[in-house]
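> I'll drop the sequence and a predicted model, then ask my questions.
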Amino acid sequence: MKAWRIAIEKAALDRSCEGARKSGGHWHNEGVPALYAAMTVELAVLEKFVHTEEVEEEPLVLVAIDLPDDPSFGLDLRREDLPEGWDSLDDVGSAAVFGTAFLKRREHLYMRVPSVIVGEGVNFVINPAHHAYDKVKLSVARTFRFDPRMFKR
């Protein structure tokens, strides 16, 4: 199965997820590594875009993430499976607490969750501490640049 992300080139293939561990994110607390991805390239672009203030100074790349096709590695979550407020921009951490618990259990390689941006879209939270993480392949598909018109809001 293929997933996608837009990343700063120098960190694009960092399998340790050090940047995410240091900063935390929507689905995980600081100190816990995680790799975020989207089901489609288009959603990966939107996810990066909403977390970018202006055209990135550093070069960006489109990263292809090959996940093992074994469905037992994944946990599929629907909106009703998630804690209240997980999709709120004012969420005080319900998604991070939920995701951190998922990551610490190490039962699944990834969880598939709805996108906050596009509710019908699917994102992945991939666990680098899972025993099957060595089967995950990261590769740079191509360089990526936002269309400058996207920042003229």
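Happy to help now that I have it.
> every contact and neighbour count from this point should use C-alpha atoms.
Will do.
> spatially central residue in this protein, please.
Nearest to the mean C-alpha position of the chain, by Cα atoms, centre = their mean, lies Tyr36 at 1.4 Å.
> please compare the first structure with the one that follows:
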Amino acid sequence: MIVYRLSKKKHKNELSGKGAEMSGGRWNSVGNAVIYTAESRALCTTEIAVHTPLGIVPKDYFLISIEIPENIKIKQCELNSLPKNWRTFPHIQSTKKVGDEFLKQNDFLVLKVPSAIIQDEFNYLINPGHKDFMKIKIKSVEPFTFEKRLFGR
């Protein structure tokens, strides 16, 4: 399976989870390293767009295609197990707990979670501390230009 990630140039060849570890996110608390990826290029783009102030077009980004081997078992977060307000911003503690538990248990390399932005689409969280992490491969890294109209320009 191929998943996607958009990253600034200086981090384009890294798969460390350090950014999420430093800032936290919907599916992890500060202090827990995890790599956020998306099932499509479009979802990656949307994820960046919702976190960018209107009128600012992100520059210096690269699209990273990441291969998750087909034989890797993926844990799935079921939508019906989440509270009704799981999509809210700022992120609620219950979603952070889901990701933190996934990392703590360390039973799976990948956790499939629903996108909070696009209904019926999914993000894939990769655990850089898992024993099978070295099986994850960067397939390609290519410059990415955002469409200005997405950012109100």
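Thanks, I have it. Because the structure is a prediction, the values reported are computed rather than measured.
> grab the nearest non-local neighbour of whichever residue in structure 2 pairs up with the residue nearest to the centre of structure 1.
In structure 2, Tyr36 of structure 1 lines up with Tyr36, judged by TM-score structural alignment. The shortest distance from Tyr36 of structure 2 to any residue other than its chain neighbours is 4.9 Å, reached at Leu125 (Cα to Cα, 6 or more residues apart in numbering).
> how many neighbours does that neighbour have?
24 (other Cα atoms under 10 Å).
> same question, Ser16 of structure 1
14.
> how far away is it from His28 of structure 1?
Distance, Ser16 of structure 1 to His28 of structure 1, by Cα to Cα, to the nearest Å: 15 Å.
> I'd say Val34 of structure 2 and Ser23 touch.
No - when contacts are counted by Cα atoms under 8 Å, Val34 of structure 2 is not listed as touching Ser23 (10.9 Å).
> higher neighbour count, the two?
Ranked by neighbour count (other Cα under 10 Å), Val34 of structure 2 and Ser23 place Val34 first, with 27 against 13.
> correct me if wrong: the residue nearest to the centre of structure 1 contacts Arg5.
Yes - assessed by Cα under 8 Å, Tyr36 of structure 1 is found in contact with Arg5 at 7.3 Å.
> how about the strands of structure 2, start to end?
2-8, 35-38, 61-67, 74-76, 110-114, 122-126, 137-144 (DSSP state E).
> possible to save the ones you listed as TSV with distance to Arg87 of structure 2?
Shown next, in TSV, are the strands of structure 2 (distance: least, Cα to Cα, whole Å):
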stretch	distance to Arg87 of structure 2
strand 2-8	20
strand 35-38	16
strand 61-67	25
strand 74-76	17
strand 110-114	9
strand 122-126	13
strand 137-144	27
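> what's the match for the residue nearest to Tyr36 of structure 2 in structure 1?
Match for Leu125 of structure 2 (TM-score structural alignment): Val125.
> if I pick its match, what's in contact with it?
Contacts for Val125 of structure 1 (Cα atoms under 8 Å, 6 or more residues apart in numbering) come out as 27, 34-37, 110-113.
> cutoff 10 Å now
27-28, 34-38, 74-75, 99, 102-103, 109-113 (Cα atoms under 10 Å, 6 or more residues apart in numbering).
> show the buried residues in those residues.
27-28, 34-38, 74-75, 99, 102-103, 109-113 (16 or more other Cα atoms under 10 Å).
> surely Tyr4 of structure 2 touches Ala42?
Yes - here Tyr4 of structure 2 reaches Ala42: they are 9.4 Å apart, a contact under Cα atoms under 10 Å.
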